[in-house]
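Peer 1: Kindly generate the corresponding structure for this input.
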Amino acid sequence: MDVHNAFLHGDLEEEVYMKLPHPFRHSHPDKVFRLRKSLYGLKQAPRCWFNNDSYMLQKFKHYLGKCSSMKDLGKLKYFLGIEVSRGSEENFLSQRKYALDIVADSGNLGSRPADTPLEQNHDLDDDDGPLLTNPTPYFVHVLSQFMQELREAHWEAALRVVKFLKGSPRQGILLCADSDLSLTVYCDSNWSSCPITRRSLSAFVVLFGGSPIAWKTKKQKIVSHSSAEAEYRAMSMTLREI
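Peer 2: All right, here's what the predicted structure looks like:
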């Protein structure tokens, strides 16, 4: 349920003060507001909401259903393309349906799955084959650098990504209740990976309690003159993320 004013009626137990709005600040520079009710942006706001007992929550949901078309959909199962599978000690997040929809839209339901999303030593940068007649369905990260002059080889590489999705639609993120909540970070670089600009790639993944919560791969802005320099740039990007 999405209740826009759900956070506006909780009583605050702590003393929380707010600066006066701009028009009143000049005439009363030594005064502030003390908040009696919770507001969006306060860390106390969701606490106030969850402090209600289950009976009052059900009564409130029933009241909302009578006043408007809002209704209780029960426990979260699917939201914004993400499927949620619940267990007694863990939750599993995946995009199985979303991935299969991409495979179906591209007409690759009957194709053989690919083991990797992209060939390891591809030569897409040097390809001078025929241009792609319909670039509308084209997409995806590394391949997006060819958007200005799409060729059929680039489209074949994009379809390989789709075939990789077909073989791994149930890949997801496992969130365990008994994790130790430690922060683990891995970073790496691929020196001089771009054959045209000779720029390197930086990559990292952040695990919290064993579950990935952030990850990124990005081409470095300047050319690194050694693999060690590329590694340091990757570590610098990762430390900023942490």
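Peer 1: only C-alpha atoms for contact and neighbour calcs from this point on.
Peer 2: Will do.
Peer 1: so residue 84 sits right up against residue 77, yeah?
Peer 2: Yes. Using Cα atoms under 8 Å, residue 84 is in contact with residue 77, at 4.8 Å.
Peer 1: higher neighbour count, these two?
Peer 2: Applying other Cα atoms under 10 Å to residue 84 and residue 77 shows that residue 84 carries more neighbours, namely 19 against 12.
Peer 1: list the contacts for that one?
Peer 2: Contact criterion Cα atoms under 8 Å, 6 or more residues apart in numbering gives 76, 77, 78, 91, 92, 93, 94 as the residues in contact with residue 84.
Peer 1: mind checking the SS state of it?
Peer 2: strand (DSSP: H, G, I helix; E, B strand; the rest coil).
Peer 1: Which secondary structure element is home to residue 187?
Peer 2: Following DSSP states H and E, one finds residue 187 within strand 183-190.
Peer 1: how about this one, so we can line them up?
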Amino acid sequence: MKDLGKLKYFLGIEVLRSQKGIFINQKKYTLDLFTETGMLDCKPANTPIVVNHGLQIREGTESADRGKYQCLVGKLIYLSYTIPDIAYAVSMVSQFMYQPQTDHLEAALRIVRYLKGTFDYGLLFQKTAKLEIQAYIDADWVGNPKDRRSTVGYLHSRLRESCLMEK
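Peer 2: Below you'll find the model as predicted:
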């Protein structure tokens, strides 16, 4: 094994250290995603998903390219590790991986447009003097029109770290 020094960049995640703590983001990974999708000059969206989106599989709707859709959603899943505010929207579009339709692709591309305005966001793990646990949760109760199941997302931090969205 070689000592390569302090971690700065690993698997698309940038690690920045300061007196406040450790900040991680995926800015370069996100910029590469804009280039791959041809959305480098797109207009940012205010939210990652439309309120009351009603995404579902509809009969007679045009199908999207499944391979490209799966690749895009997979990249969005990876981005949600450091940008947790897209987690709910990504979980919604990932439900249609096996049979994507054009409205599902449009919803996934809206997430990319949202990232245009937030690509420099990340997670700050702050240094603190006391032991604390923080948790954040969001839920869509009985939001699935087909089986009336709920969708829940959560983020938590333990020990001496607290997770905060930081720009």
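Peer 1: Tell me how they score on TM after superposing.
Peer 2: Counting by TM-score structural alignment, normalised by the length of the second structure, the TM-score of this superposition works out to 0.74. Behind it: 143 aligned residues with a Cα RMSD of 2.3 Å.
Peer 1: Run through the helices of the first structure in chain order.
Peer 2: Residue ranges of the helices in the first structure, as given by DSSP state H, are 22-25, 44-50, 54-67, 96-105, 152-167, 227-241.
Peer 1: Could you single out the most deeply buried of those?
Peer 2: Relative to the other members of the helices of the first structure, helix 152-167 carries the highest mean neighbour count by mean count of other Cα atoms under 10 Å, namely a mean of 20.
Peer 1: For the residue nearest to the spatial centre of the first structure, list the residues it contacts.
Peer 2: Most central residue of the first structure, judged by C-alpha distance to the mean C-alpha position with Cα atoms, centre = their mean, is residue 214 at 7.5 Å. Applying Cα under 8 Å, 6+ apart, we find residue 214 of the first structure in contact with 205, 206, 207.
Peer 1: Among these, which one is most surrounded by other residues?
Peer 2: If you rank the contacts of residue 214 of the first structure by neighbour count (other Cα under 10 Å), residue 206 sits at the top with 20 neighbours.
Peer 1: so it touches residue 216, yeah?
Peer 2: No. In this structure, residue 206 of the first structure sits apart from residue 216 without contact. The criterion is Cα under 8 Å, and the distance is 9.3 Å.
Peer 1: Skip the chain neighbours and tell me the closest residue to the aligned residue in the second structure for residue 158 of the first structure.
Peer 2: Structural alignment (TM-score structural alignment) places residue 158 of the first structure against residue 108 in the second structure. Counting by Cα to Cα, 6 or more residues apart in numbering, residue 93 is the residue found nearest to residue 108 of the second structure once chain neighbours are left out, at 6.2 Å.
Peer 1: Map that neighbour onto the first structure.
Peer 2: With TM-score structural alignment defining the correspondence, residue 93 of the second structure maps onto residue 143 in the first structure.
Peer 1: That match and residue 153 of the first structure, how far apart?
Peer 2: Taking Cα to Cα, to the nearest Å as the criterion, residue 143 of the first structure is separated from residue 153 of the first structure by 10 Å.
Peer 1: Residue 100 of the first structure pairs with which position in the second structure?
Peer 2: In the second structure, the position corresponding to residue 100 of the first structure is occupied by residue 31, as judged by TM-score structural alignment.
Peer 1: Now do the contacts for that match.
Peer 2: The contact partners of residue 31 of the second structure, by Cα under 8 Å, 6+ apart, come to 40, 119.
Peer 1: Might you report the residue contacts of the counterpart of residue 191 of the first structure in the second structure?
Peer 2: Correspondence of residue 191 of the first structure to the second structure, assessed by TM-score structural alignment: residue 141. When contacts are counted by Cα under 8 Å, 6+ apart, residue 141 of the second structure is found next to 149, 150, 151, 152.
Peer 1: ok, and the most crowded of those?
Peer 2: Neighbour counts for these, by other Cα under 10 Å, peak at residue 151, which reaches 15 neighbours.
Peer 1: which residues in the second structure form strands?
Peer 2: According to DSSP state E, the second structure carries its strands in the segments 9-10, 13-17, 21-25, 122-126, 134-140, 151-157, 163-166.
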